[in-house]
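K.L.:
I would like the atomic coordinates for the input below:
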Amino acid sequence: MGVTLTWWAALLGLALAIILILKKLNTTYALMLGAVVGCLIGGANFPQTVKIIVAGSQSVMGTVVRVLAAGVLAGVMMESGAANRIAKTIVTVFGEKLAIFSLAFATMIICAVGVFIPVAVLIVAPIAIEVGTRLHFSKLALLVALSGGGKAGNIISPNPNTVAVAEGFKVPIASVMINSFIPALFGLAVAVLLASLLQHRGTPVSMADLGETSDDSEPAQLPSIGASLVAPIVAIVLLLINPIGSVLGIGFMKAFQVDAMYILPLAAIIGLLAMGQGKHILQYTKAGLNRMVDVVLILIGAGALGGLITNSDLPDQIVNLIKMTGISGSFLAPIAGILMAAAAASTSTGVILGSSAFGSTILGFGVSPVAAAVTMQAGATVIDSLPHGNYFHVTGKSMNMSLAERMKVLPYEALVGLTMTVVSSVMYLVF
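P.N.:
You can find the predicted model right below:
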């Protein structure tokens, strides 16, 4: 763009965006306004600022297209009752003796099959409240289980965050999902352990907390578990063909280079037909698109703010700081994920900011694109659920928690995310 902005201006722009979000300004506008102010005080004139903002927003269009495609699968899984059926089946199969595990695992699976993490928590929350009331569990324990399981599922799902980090480092989304699987299992284990230790600490849950967590739009009769699993199974199988072919050297599988933009809607439609709900295709896809609108707008705002950071010397300053501390530069990926997701209180926004601002620098340290994507996304789950984001409030409301009660969940959520970050970093950056 012909101008390098000062690092402190980029930080001021980022800080302004956070303050405006806390003041309840629309997140997209807050991100864009922060980017504009940062550019202007950083040394760019008005035409240069426009170019930086436009270029930053354009850089996320590939992600936006794939996120819109993922909305078809998300809409079908949520509106058809398939996600709810999967959750209820998991909890029923494992029973009350493994109640904490079953709730965390159910949220993980619901998220992993393409349902957004806040929606996954909302789907499982009524079941958790019913089970928790019978077993006298605390709200704290239940939300740690649900949120921790959701975080584990989120890094192995075709959700906006995985789509964004895969697009940011130009790797297949399936590669990110596969290589995040072991860290996700560790995250699930820590979530279950923490929730088990906390099950009688804090305010006990009761049926009175069920209030607004039930979903009035849930179909009167849920589809069978077999039909409910068709869409996610088709999506996963088709997404895995190319990566497996590349690993095994199988020519025809390697040649299957069909993007998630095609696979996710196709899987959704096949699943819808398997459930005998083909007549609802327009209704469910519209619902999925509606749920994606806010996500897409935030991604565009994140792209604009990413343009500010990319055109500043902030990445260079952070690299210098890392070198001064003696930390290996290969750890820039998870560090950037942690910092950017915390700033935006969003996993997907965090990985967009991290990959756009630090992507080339991270790869310059010799880190492979897949390792960078996996570790950055894991890092973005550490402190992404802060109060200036929607996830904090949506999940707190699902358990009828006060602000103080919801704040107590944050350290345990961070431990789950940190576990996945450490495991992924050891696997892909150390060895």
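K.L.:
C-alpha from now on. contacts and neighbour counts both.
P.N.:
Noted.
K.L.:
so what's the residue nearest to residue 299 when sequence neighbours are not counted up against?
P.N.:
Using Cα to Cα, 6 or more residues apart in numbering and skipping the chain neighbours, the partner closest in space to residue 299 is residue 349 (6.2 Å). By Cα atoms under 8 Å, 6 or more residues apart in numbering, the residues touching residue 349 are 161, 298-299, 302, 340-341.
K.L.:
From residue 265, how far out is residue 349?
P.N.:
From residue 349 over to residue 265 the distance is 23 Å, taken as Cα to Cα, to the nearest Å.
K.L.:
Confirm residue 386 sits in a helix?
P.N.:
No. In this structure, residue 386 is coil, not part of a helix, as judged by DSSP: H, G, I helix; E, B strand; the rest coil.
K.L.:
unless I'm mixing things up, it is touching residue 408, no?
P.N.:
No. Using Cα atoms under 8 Å, residue 386 is not in contact with residue 408; the gap is 11.4 Å.
K.L.:
So those two - more neighbours on which side?
P.N.:
residue 386 (18 against 13; other Cα atoms under 10 Å).
K.L.:
Now the more buried one. Nearest residue, chain neighbours left out?
P.N.:
Nearest to residue 386 is residue 345, by Cα to Cα, 6+ apart, at 5.4 Å.
K.L.:
So which of the contacts of residue 349 are in helices?
P.N.:
Among those, the residues falling in helices (DSSP state H) are 161, 298-299, 302, 340-341.
K.L.:
Closest one of these to residue 381?
P.N.:
residue 341 (7.4 Å; Cα to Cα).
K.L.:
For the closest residue to the closest one other than its chain neighbours, grab the count of nearby residues.
P.N.:
Spatial nearest neighbour of residue 341, chain neighbours left out: residue 350 (3.7 Å); criterion: Cα to Cα, 6+ apart. If you count neighbours by other Cα under 10 Å, residue 350 ends up with 32.
K.L.:
One more, please, to line up against the first structure:
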Amino acid sequence: MDSSLVISWWAALCGLAVAIILILKKLNPVYSLLLGAICGSLLGGANLVQTLDILIKGSQSVMGTVLRVLAAGMLAGVMMESGAADTLARTIVNKLGDHFAILALALATMVITAVGVFIPVAVLIVAPIALEVGQRMKISKLALLVALSGGGKAGNIISPNPNTIAAAKGFNVELSQVMIADFIPALFALAVTILIANLIKQKGSQVREDDLLNLTAAGKDKDLPSLGSALVTPVVAIVLLLLNPLGSIFHLTFLTSFNLDALYVLPFAAVVGALAMKQGHQLRNYAKAGVSRMTDVVLILIGAGAIGATITSSNLPAEIISLIQLSHISGVLLAPLSGLLMAAASASTSTGVILATGSFSKAILGFGVTPLAAAAMVHTGGIVLDQLPHGNYFHVTANAMHMDLKERSRGIFYEFLVGGTAMVVATVMYGFLHL
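P.N.:
Next up, the predicted model:
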């Protein structure tokens, strides 16, 4: 690509706006992003050849993230298809009992999201259990939804899921570092989830008998693995991912010398876990299921890489820095707000984080924000408004909880408070206190 080519900032913004509008109009997100990149490049003065070079450059820039997302698919496939996630959810709810029902449901969703299960799938797994508990304890569907969604959001920012991988690789930091950095914001999000769900547990409709008909609750239709074997996959993954950070913290050279990337760790943990559950013969099926769930994310990564290259090839990052400096607003706020706005536009945490890192990382780092702090703030910003109605998560959770769209919409504000708590905590910790 011609290194002297600089696309006009307004053209890059137009391209991003075209992509977002097309996504809102329900065009396939990948084509929306590619068309936005093409429009922005051509409007900004690039010719057809230069535009193609920008798209190729952008797609190449995300290949490292693509490989790690595909690796995460293996772990997700094992946890979801083997019943390991079901076992974890059932165990947590059963151990804590009905008196701590909301805590149990939120914690169960947090844990199984944190070990690599997609948040919509986590809600689908725990929803039948939640409806059963909700009927017994007279807890409203709205409170149950907030417990599950809030717990899932808390787990999502400390998980080896595509959104965390995108945040890490978008700022060239280790996946484990982002997971650790977001741990305290996740705990605050969990606490707010439990508080809100308890406050509104009589608000909204109650669980009815017909809501419990034909439930395919976790564990009812298949033999689940034992808790010990179900824990092998996440424990192996977490231990191996933490070797490097622990080595750096405690100055243990032999630990830091391993250099274990998520690309190696996640599939290895998945294989070990499948063997521990005596499901080695199912590995091919688990891998197939995991890859199929990652396909959409990988394609979106390619599209987001293209629109990101259009923006970074423009003078938009420099203009953003100048504008924020003139307005005397802290440039630190660009990190969480970019994550929030892009996730709101796409109604997806993963897509939002991918867009924010690809489009605004240069500007964010231009304010002197450290890469890890930037990754943590963008990532937590991505869970604030990812539940809007133009995305799949809104509808998946509505169906899981047997709610109509009006009732499901009532949960958006409460979910916003949960995600906003995590974002504010991360911004204060890493943006202003520089912890």
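K.L.:
Let me know the TM-score between chain one and chain two.
P.N.:
Scored against TM-score structural alignment, normalised by the length of the first structure, the superposed chains reach a TM-score of 0.95; 431 aligned residues with a Cα RMSD of 1.8 Å.
K.L.:
Need the counterpart of residue 91 of the second structure in the first structure.
P.N.:
In the first structure, the residue paired with residue 91 of the second structure according to TM-score structural alignment is residue 89.
K.L.:
For its match, give me its contacts.
P.N.:
By Cα under 8 Å, 6+ apart, the contact set of residue 89 of the first structure is residue 225.
K.L.:
Please apply the same query to residue 159 of the second structure.
P.N.:
Residues near residue 159 of the second structure by Cα under 8 Å, 6+ apart: 113-116, 179.
K.L.:
Apply 6 Å and report the result again.
P.N.:
Each residue near residue 159 of the second structure by Cα atoms under 6 Å, 6 or more residues apart in numbering is listed here: 114-116.
K.L.:
Just the buried residues from those residues, in PyMOL please.
P.N.:
Entered in PyMOL, the line below selects the buried ones among these, by 16 or more other Cα atoms under 10 Å:
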select buried, resi 114+115+116
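K.L.:
Just the contacts of residue 159 of the second structure: which are in strands?
P.N.:
Counted as lying in strands by DSSP state E, out of the contacts of residue 159 of the second structure, is not a single one.
K.L.:
Name the nearest of the contacts of residue 159 of the second structure relative to residue 374 of the second structure.
P.N.:
residue 114 (20.6 Å).
K.L.:
For the counterpart of the closest one in the first structure, give me its contacts.
P.N.:
When the first structure is aligned by TM-score structural alignment, residue 114 of the second structure is paired with residue 112. Contact analysis of residue 112 of the first structure by Cα under 6 Å, 6+ apart lists 153-154, 156-157.
K.L.:
switch the cut-off to 8 Å
P.N.:
Neighbours of residue 112 of the first structure in contact, by Cα under 8 Å, 6+ apart: 153-158.
K.L.:
Please verify my assumption that residue 379 of the second structure contacts residue 167.
P.N.:
Yes. The criterion here is Cα under 8 Å, and residue 379 of the second structure meets it with residue 167 at 6.0 Å.
K.L.:
got any residues that touch both of these two?
P.N.:
Residues touching both residue 379 of the second structure and residue 167 (Cα under 8 Å, 6+ apart): residue 353.
K.L.:
can you list the contacts of residue 349 of the first structure in JSON lines and add neighbour count and distance to residue 75 of the first structure?
P.N.:
Listed next are those as JSON lines, based on neighbours: other Cα atoms under 10 Å; distance: Cα to Cα, whole Å:
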{"residue": "161", "neighbour count": "25", "distance to residue 75 of the first structure": "17"}
{"residue": "298", "neighbour count": "23", "distance to residue 75 of the first structure": "19"}
{"residue": "299", "neighbour count": "29", "distance to residue 75 of the first structure": "19"}
{"residue": "302", "neighbour count": "29", "distance to residue 75 of the first structure": "24"}
{"residue": "340", "neighbour count": "28", "distance to residue 75 of the first structure": "28"}
{"residue": "341", "neighbour count": "28", "distance to residue 75 of the first structure": "25"}
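K.L.:
can you give me the helices in the stretch 51-200 of the second structure?
P.N.:
63-81, 84-96, 101-114, 119-137, 141-156, 162-170, 175-181, 183-199 (DSSP state H, counting those that start in this stretch).
K.L.:
start and end residues in the first structure for the fifth one, please.
P.N.:
By that I understand helix 141-156 of the second structure. With TM-score structural alignment as the criterion, helix 141-156 of the second structure aligns to 139-154.
K.L.:
That stretch vs the second structure, average distance?
P.N.:
Superposed on the second structure, stretch 139-154 of the first structure shows a mean distance of 0.9 Å to its aligned residues (mean Cα distance after the TM-score superposition for the first structure).
K.L.:
OK, contacts around the counterpart of residue 356 of the first structure in the second structure?
P.N.:
Under the alignment (TM-score structural alignment), residue 356 of the first structure pairs with residue 358 of the second structure. Residue 358 of the second structure makes contact with 170, 304-305, 307-309, 312, according to Cα under 8 Å, 6+ apart.
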